[in-house]
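> Structural data only, the sequence is not supplied:
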């Protein structure tokens, strides 16, 4: 009992001592007295908590507003849509455009289907965590340490193409030069390409293509440079890519049914006030996709493209089989260890001690052998 009393006394806060010399501001109401100067620490903690809550609410509102204003602008009456956002474009192009789906406070998704040449469109907002002060502060602080790190509000329109929409399998992209340092780290498919300058493009863009013939075929099929010259697009454009390969290197060879062709438009999400600035490039993507079936390639280019894919599939198959063998070997070793442990557990205490001593001596000999080898 005495020990419990000592523990409780140690955990209890020290008693409050009222000083008689207080001459600061105070409020009295009957027998209640409030002296603000005695609660400075509590006031600071409360102010910090309120600031954190305000940061969370403001950040959550800001991200939701940015995503929804890009999709559709609502009039003051909240009853009708204005025609300066992207919803009318999607409604015109798709028979089944869906509403936003929100995951947390920084990720927003939209899924649309029902269009010629397009199996589906995934519109994905990945915004900065403005609702989380610690994450936001970490990202902001990192920009001062790592000059290549630039957190952005990312907007991607990922078009999954129907069979026949693309004339041939290839990887090709137009990329803002600001993205060249990091884009191949995030996109395995773009490692197939070589980066070159193209005089037909504005100076802030580069081409990533497997072969020059592919670039010529794309530009002949559709006047893409006309839309990239729009000054409204430059602040937001990150990349536009055509690909028949997955973003991440597959762990096993892809079956014909698993292969997909995509057109991916990557943008910096505009602010809510400038949500309609990207409407031009978004609207242009649809005729661009329709024109891809007209991309003409030379026979030798088609042969080279197929050869590259066959070699990649072969390498992936070799790696996959090697990984399977390693996994099977590890499983065999684990099963052998488990069987040995079960056998030892059934022995007497004396026999177990002998086995443990034998293992200890064997481990010592191994360590001595390693030291001798190093000398």
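Arrived safely. Just so it is clear, the structure is predicted and the values come from calculations on it, not from any experiment.

> going forward, measure contacts between C-alpha atoms and count neighbours the same way
Noted.

> Now do the helices in the stretch 201-350 of the chain.
Assigned by DSSP state H, counting those that start in this stretch, the stretch 201-350 of the chain shows helices spanning 212-221, 224-228, 279-291, 299-345, 349-374.

> quick one: residue 121 is in a strand?
Yes: residue state for residue 121 (DSSP: H, G, I helix; E, B strand; the rest coil) corresponds to a strand.

> on that earlier part again, now the helices of the stretch 201-350 of the chain as a markdown table including mean neighbour count?
A markdown table is the format used below for the helices of the stretch 201-350 of the chain (neighbours: other C-alpha atoms under 10 Å):
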| stretch | mean neighbour count |
| --- | --- |
| helix 212-221 | 17 |
| helix 224-228 | 15 |
| helix 279-291 | 16 |
| helix 299-345 | 13 |
| helix 349-374 | 11 |
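
> Next, format those helices as a markdown table and append distance to residue 270.
Putting the helices of the stretch 201-350 of the chain into a markdown table (distance: least, C-alpha to C-alpha, whole Å) gives the following:
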| stretch | distance to residue 270 |
| --- | --- |
| helix 212-221 | 27 |
| helix 224-228 | 16 |
| helix 279-291 | 11 |
| helix 299-345 | 37 |
| helix 349-374 | 61 |
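
> Next one for the comparison:
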């Protein structure tokens, strides 16, 4: 301690080694011993640590738990994320399988019905490749033609994963035809299960089914309302082409769907139901006249119905709207032919092809022979006239109510102007007289009721 005090206050310094000349700043360290290599080995380095809290050894790399992720974490910590990821993978797989299955069913339908559509119409689909002919199939083979031409977005559009549609036009007596395929939501099995369960507990909900719904719009002098850009009566420029026939409502209906069809459709509700001994017991006729039934129930149709079996839901010829008309414009006849049948689970459409072919050619039969006697048409028109009269009466009542409101409004304006032109005394007298008139009216009404 005395030596340190002396060194701080200028005392004599211990002599160790000679101080370099001219370098007095480092005089205090001049006597320090030179470091040797062995002295550095005692300094801990990064290689001297082997774990958390480990003492330096000088011969190991310091790989601690902080760098080893597998020591700090385990798969059990990501159990929740793994479950969520698993659910997402299952949902994606089910969606892909379901949508591809529906596309396959739509492809199967257009392949089976394509030959009929190609034969009867000039344009099939939405402007893309045409459906192959029989010669093409025989030459190139069915698989090759099906893969390259039949299934194409231009032939059948996918409106949604469970709904597909196609279109055809360019035929005598037909403006165009729309076809819609409604399939199960295979990409969402839970939704399908819920729909089936709901149909079991609620009668108002029908059992989900895969079906084809086709609507045919015939030419009948109303081209401007069905095909945009057409001149009314343009098809009649050719004397050999006349697409007109008498309007009526007639249907062949599966008894399982008869009640719901009558409740849902206004046009079918105008008919009366009667079974026919010529038809199977699971189907019935809904018609406005027995003479119409005798004309339409041909042997070809009976054979096609028997071939289709209970997959057939209905074949409807109508000129009335589906929904009950609310205005006079909606009562204007618009002729259509509807066909609906369930899609077979096997994918075999051979038994359904006769009814589809008959449906496409039905307008030819109607144009040739659907011209009935005046007595038959009088009965058919009477129902429509009753509906028109009800709408006319409702329209007249509505207009009368509007006129009454206008009169009341004009009277009120006139009264307000008269009151403004009077002084306070005259206004009081005016209001008293008005009140007396109202009381007299009330007494007169009560006397008339009594």
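Yes, it's here. Here the structure is a predicted model, which is why all the values come from computation and not from measurement.

> Spatially central residue for the second structure, please.
Nearest residue to the geometric centre of the second structure (C-alpha atoms, centre = their mean): residue 160, 6.1 Å.

> Which position in the first structure pairs with it?
When the first structure is aligned by TM-score structural alignment, residue 160 of the second structure is paired with residue 104.

> picking up where we left off before, and of the helices of the stretch 201-350 of the first structure, who's closest to residue 143 of the first structure?
Residue 143 of the first structure lies closest to helix 224-228 among the helices of the stretch 201-350 of the first structure, at 28.4 Å (C-alpha to C-alpha).

> Which parts of the stretch 1-150 of the first structure are helices?
Going by DSSP H, counting those that start in this stretch, the stretch 1-150 of the first structure shows helices at 2-11, 40-71, 87-93, 133-145.

> now those helices in CSV, with distance to residue 222 of the first structure and mean neighbour count?
Listed next are these as CSV, based on distance: least, C-alpha to C-alpha, whole Å; neighbours: other C-alpha atoms under 10 Å:
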stretch, distance to residue 222 of the first structure, mean neighbour count
helix 2-11, 76, 10
helix 40-71, 26, 16
helix 87-93, 18, 17
helix 133-145, 38, 13
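
> any chance of the ones you listed in CSV, with distance to residue 110 of the first structure too?
Listed next are these as CSV, based on distance: least, C-alpha to C-alpha, whole Å:
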stretch, distance to residue 110 of the first structure
helix 2-11, 54
helix 40-71, 9
helix 87-93, 11
helix 133-145, 25
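
> so which of these comes closest to residue 285 of the first structure?
Between the helices of the stretch 1-150 of the first structure, helix 87-93 lies closest to residue 285 of the first structure; by C-alpha to C-alpha that is 10.8 Å.

> What is the equivalent residue in the first structure for residue 121 of the second structure?
Looks like residue 121 of the second structure aligns to residue 94 there (TM-score structural alignment).

> now residue 269 of the second structure
Checking TM-score structural alignment: residue 269 of the second structure goes with residue 191.

> Repeat that for residue 260 of the second structure.
Residue 260 of the second structure maps onto residue 182 in the first structure, by TM-score structural alignment.

> quick one on the thing from earlier: can you tell which of the helices of the stretch 201-350 of the first structure is closest to residue 122 of the first structure?
Per C-alpha to C-alpha, nearest to residue 122 of the first structure of the helices of the stretch 201-350 of the first structure: helix 279-291, 13.0 Å.

> which residue numbers in the second structure go with that closest one?
Helix 279-291 of the first structure covers residues 353-365 of the second structure once aligned (TM-score structural alignment).

> Please report the distance of the match of residue 160 of the second structure from residue 234 of the first structure.
29 Å (C-alpha to C-alpha, to the nearest Å).

> do the same with residue 114 of the first structure
Distance from residue 114 of the first structure to residue 234 of the first structure, by C-alpha to C-alpha: 30 Å.

> Give me the more crowded residue out of these two.
residue 234 (17 against 14; other C-alpha atoms under 10 Å).

> quick one: residue 366 of the second structure and residue 248 touch, right?
No: between residue 366 of the second structure and residue 248 there is no contact under C-alpha atoms under 8 Å: 10.9 Å.

> Of those two, which one has the most company?
Using other C-alpha under 10 Å, the more surrounded residue of residue 366 of the second structure and residue 248 is residue 248, with 23 against 20.

> where does the aligned residue in the first structure for the more buried one land in three-state SS?
Under the alignment by TM-score structural alignment, residue 248 of the second structure pairs with residue 170 in the first structure. Per three-state DSSP, the local secondary structure of residue 170 of the first structure is coil.

> Can you give me the distance of residue 142 of the first structure to residue 105 of the first structure?
Taking C-alpha to C-alpha, one finds residue 142 of the first structure at 22 Å from residue 105 of the first structure.
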